[in-house]
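Colleague: give me coordinates for this.
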Amino acid sequence: MLSLLLLLQSRGRMSARGVADELGVSVRTAYRDLARLQAAGVPVYAEPGRGGGYQLLDGYRTRLTGMSEGEARALFFAGLPGPAADLGLAAEVTAARLKLLAALPTGLREEAARTAAVFHLDAPGWYREPEQTPQLPLFVDAVLTGRAVDVRYRRWRAPQEVNRRLRPYGLVLKSGTWYLVAAATDSRIATYRVTQVLDAVLSDERFDRPQGFDLGAYWTSYLDDFQARRYTGTATIRLSPQGRRRLPDNVPPEVVRAVDSTATAVGDDGWVEAVIPTESTYHACGELLRLGVDVEVVAPAELRQAMVATVGVLARAYGLH
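Modeller: Model prediction:
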């Protein structure tokens, strides 16, 4: 509705077909939304006949006035209160939303309020606490102002703590976890988990983000590469009917899809045999043990032996041997 209002305001007279083409909706939807706009109190009138169309009453304008730079930045997060708070923009988001609502006609303002009341985003996954990211506002400043950052970063391989000067290109929120996409001093673009940044200080160095860099395209490519590097082996397993039902709650989607595509029946009791991707023997053993007696590892022998050894340790811990 707001897009339609601003479209009429900027283009002047438009046919229903023109509105539909511009907004990517059907002509029927365009007629419906124009009627809703009129019902909301916006002075839209139609001129019939050849060359006619819909337009706003002369002199009618809706304005978003008095919006600060910070509020304009925060407007993108108006429906995302959690991420906005992480970025240090909670107050700006609240102010921007109030100004946006105040600029709308009464009917649209009421409809916006009804929509906000029935949608809510909770980004973090289940069964874990939200991550603490005290360095995030500093990275927001660095990304928006084009300033390099000196960080002390904790990584998984030795040496675990390293010092880096990073040139931040963007921030990504993935399943409740924030990642910084940045170029190091060797100009290689890499991804850094914000919670692993132990210290960060803005430097005096200024930089320009490369022309044509697309954060969304980079992230898609990064995920594809991550999945390709993540799974380095396969395993053959057998699952009971109960184990297959429990699978989505205990293993990644890639493993579930592999079972669905490769499962073959073994016997008449509902058990199936399937081939799944694995990261490592250690990791696969931990994942599959969650399924208890509803899974059996057939191959490779190394993984089967790891399962046997782990079960043996558990048995001894409970005094069964």
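
Colleague: only C-alpha atoms from now on, for both contacts and neighbour counts.
Modeller: OK.

Colleague: pull out the buried positions in stretch 226-243.
Modeller: Of the residues in stretch 226-243, 234-240, 243 count as buried by neighbour count, 16 or more other Cα atoms under 10 Å.

Colleague: I meant stretch 188-196, not that one.
Modeller: Of all the residues in stretch 188-196, those buried under the rule 16+ other Cα under 10 Å are 189, 191-196.

Colleague: biggest separation within those residues, which pair?
Modeller: Using Cα to Cα, the two most remote members of the buried residues of stretch 188-196 are 189 and 195, lying 18.6 Å apart.

Colleague: doesn't residue 183 make contact with residue 147?
Modeller: No - using Cα atoms under 8 Å, residue 147 makes no contact with residue 183, being 11.8 Å away.

Colleague: find the residues that touch each one of those two.
Modeller: 167-168 (Cα atoms under 8 Å, 6 or more residues apart in numbering).

Colleague: tell me which of the buried residues of stretch 188-196 fall in strands.
Modeller: When DSSP state E is applied, these are split such that 189, 191-193 fall in strands.

Colleague: and stretch 85-101, which residues are buried?
Modeller: For stretch 85-101, by 16+ other Cα under 10 Å, it's 86-90, 92-97, 99-101.

Colleague: OK, contacts around residue 115?
Modeller: For residue 115, no residue counts as a contact, taking Cα under 8 Å, 6+ apart as the criterion.

Colleague: next: residue 16.
Modeller: By Cα under 8 Å, 6+ apart, the contact list for residue 16 reads 27, 30-31, 53-54.

Colleague: and the helix or strand where residue 224 lies, how far out from the chain's middle?
Modeller: In this structure, residue 224 sits in helix 215-230 according to DSSP states H and E. Relative to its parent chain, helix 215-230 has a centroid offset of 13 Å by Cα atoms, centre = their mean, to the nearest Å.

Colleague: contacting residues around that helix?
Modeller: 169-170, 279.

Colleague: by neighbours, which of the residues you listed wins?
Modeller: residue 169 (25 neighbours; other Cα atoms under 10 Å).

Colleague: to compare with the earlier structure, here is another sequence to fold:
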Amino acid sequence: MRASRLVTLLLLLQNRGRMTARQLADELEVSVRTVYRDVDALGAAGIPLYGAAGHAGGYRLVDGYRTRLTGLTADEAQAAFLAALPGTAADLGLGEALAAAQLKLRAALPAELREHAGRIQERFLLDAPGWYGDADRTPHLAAVAAAVWTRRAVVLRYRRWRAPEEIERRVEPYGLVLKAGRWYLVAGGPSGTRTYRVDQILELHSLDENVVTPDGFDLSAHWNSYLADFRARLHTGEALVRLTPEGARRLGLTPAGDGWTETRVPIESIEHAHGEFLRLGTDVEVIAPAELRDRIAETVRTLATRYKG
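Modeller: Okay, the predicted model is just below:
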């Protein structure tokens, strides 16, 4: 256990540069006293690291020192290759870099771990986009990724669903998110932090202006908050419906028995619910709201007339 922790400590310093004992302790989930002992052990083993006291102090490796990845376990090696997404890297203009990194990682692994890593690529494939529809065209993705990476402000010409449908806006890129095969840019702007679909960017011009990410900003935490807010706004109403056992199962509900089940289900809007309930055909009857029931009834009458004869 301690050997694994020492390797992790060494890799933290190698990848992040200077870190204080407290920062290392938090990352490793140990006490500061344990970090002191581990640092001493690394020094005794000949690892060239040094520490400095004071406000700007901390531990760091001697410039130029690199360690080989001999500390990887079989599970860690498998996870590293499973997490590498060739399609995603290619979209970002990093396909060749990913291939080169995988070659270097494979070369650094012992023979047994190379075999485990190879099995991962042979037996697992992640295809992120959904079944229906091709992946979104994102001609500006590489430029957006470059702006995120270099922390440069950009001017976007963007298409959105409400009027005015096309807007131009200066934004400060904070990060990119890939969700279900669709790319989103998280960026600061005149109205605070907003999320933009990359496939809806019509034009992009990079500016010679540096971006400073707000203190405490965490991309993962922001995205989770965004999703929670999106879901809260998504279902603002509800409908009272009767469902056959098949209809209940298709809505992800447990049927009450062999007969009809009456229940309330959340809906986004009358328009959206109209289309969704029509998909269920004769397995659903909408009781309320009256506007939704009337609209479905009118659609059914129109279809009956159209297909009559």
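
Colleague: returning to what we had before: now the buried residues of stretch 188-196 of the first structure in a markdown table, with distance to residue 292 of the first structure?
Modeller: As requested, these are exported to a markdown table (distance: Cα to Cα, whole Å):
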| residue | distance to residue 292 of the first structure |
| --- | --- |
| 189 | 42 |
| 191 | 36 |
| 192 | 35 |
| 193 | 33 |
| 194 | 35 |
| 195 | 33 |
| 196 | 33 |
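
Colleague: nearest to residue 133 of the first structure, of these?
Modeller: Among these, residue 195 lies closest to residue 133 of the first structure (Cα to Cα), at 5.6 Å.

Colleague: list the contacts for the closest one?
Modeller: Each residue near residue 195 of the first structure by Cα under 8 Å, 6+ apart is listed here: 131-133, 178.

Colleague: can you list which of those carry over to the second structure?
Modeller: Retained in the second structure: 131-133, 178, out of the contacts of residue 195 of the first structure (criterion both residues aligned by TM-score structural alignment, their matches' Cα atoms under 8 Å).

Colleague: so of the residues you listed, which ones are in strands?
Modeller: Members of these lying in strands (criterion: DSSP E): residue 178.

Colleague: just the buried members of the kept ones among the contacts of residue 195 of the first structure?
Modeller: 133, 178.

Colleague: what's the farthest-apart pair in the kept ones among the contacts of residue 195 of the first structure?
Modeller: Maximum pairwise distance among those (Cα to Cα): 9.8 Å, between 132 and 178.

Colleague: show me the strands in the second structure, by range?
Modeller: Under DSSP E, the second structure gives strands at 49-52, 58-61, 152-159, 166-179, 182-189, 192-197, 201-210, 237-243, 261-267, 284-288.

Colleague: could you redo the ones you listed as CSV and give each row distance to residue 25 of the second structure?
Modeller: Converted to CSV, these look like this (distance: least, Cα to Cα, whole Å):
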stretch, distance to residue 25 of the second structure
strand 49-52, 15
strand 58-61, 12
strand 152-159, 33
strand 166-179, 27
strand 182-189, 31
strand 192-197, 32
strand 201-210, 32
strand 237-243, 48
strand 261-267, 46
strand 284-288, 57
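
Colleague: what's the closest of those to residue 8 of the second structure?
Modeller: Short answer: strand 58-61, nearest of these by Cα to Cα, at 13.6 Å.

Colleague: what's the closest one aligned against in the first structure?
Modeller: Under TM-score structural alignment, strand 58-61 of the second structure corresponds to no residues of the first structure.

Colleague: other SSEs contacting that strand?
Modeller: Helices and strands touching strand 58-61 of the second structure, by 3 or more Cα pairs under 8 Å, 6 or more residues apart in numbering; DSSP states H and E, are helix 2-16, strand 49-52.

Colleague: list the buried residues for the longest one?
Modeller: Of the residues in helix 2-16 of the second structure, those with enough neighbours to count as buried (16+ other Cα under 10 Å) are 5-14.

Colleague: contacts only, for the closest residue to residue 43 of the second structure other than its chain neighbours.
Modeller: In this structure, residue 43 of the second structure finds its nearest non-sequential neighbour in residue 49, 6.7 Å apart by Cα to Cα, 6 or more residues apart in numbering. When contacts are counted by Cα under 8 Å, 6+ apart, residue 49 of the second structure is found next to 43, 59-62.

Colleague: buried ones among those?
Modeller: Neighbour counting with 16+ other Cα under 10 Å marks 59-61 as buried within these.

Colleague: format those as JSON lines; extra columns: distance to residue 222 of the second structure.
Modeller: Putting these into JSON lines (distance: Cα to Cα, whole Å) gives the following:
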{"residue": "59", "distance to residue 222 of the second structure": "30"}
{"residue": "60", "distance to residue 222 of the second structure": "30"}
{"residue": "61", "distance to residue 222 of the second structure": "32"}
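
Colleague: now for residue 151 of the second structure: what does it line up with in the first structure?
Modeller: Match for residue 151 of the second structure (TM-score structural alignment): residue 146.

Colleague: that should have said residue 281 of the second structure, apologies.
Modeller: If you follow residue 281 of the second structure across to the first structure using TM-score structural alignment, you land on residue 292.

Colleague: what do you get for residue 242 of the second structure?
Modeller: Under TM-score structural alignment, residue 242 of the second structure pairs with residue 238 in the first structure.

Colleague: got the contact list for the nearest residue to its match once chain neighbours are set aside?
Modeller: Nearest residue to residue 238 of the first structure, sequence neighbours excluded (Cα to Cα, 6+ apart): residue 273, at 4.3 Å. With contact set as Cα under 8 Å, 6+ apart, residue 273 of the first structure has these partners: 236-239, 262-266.
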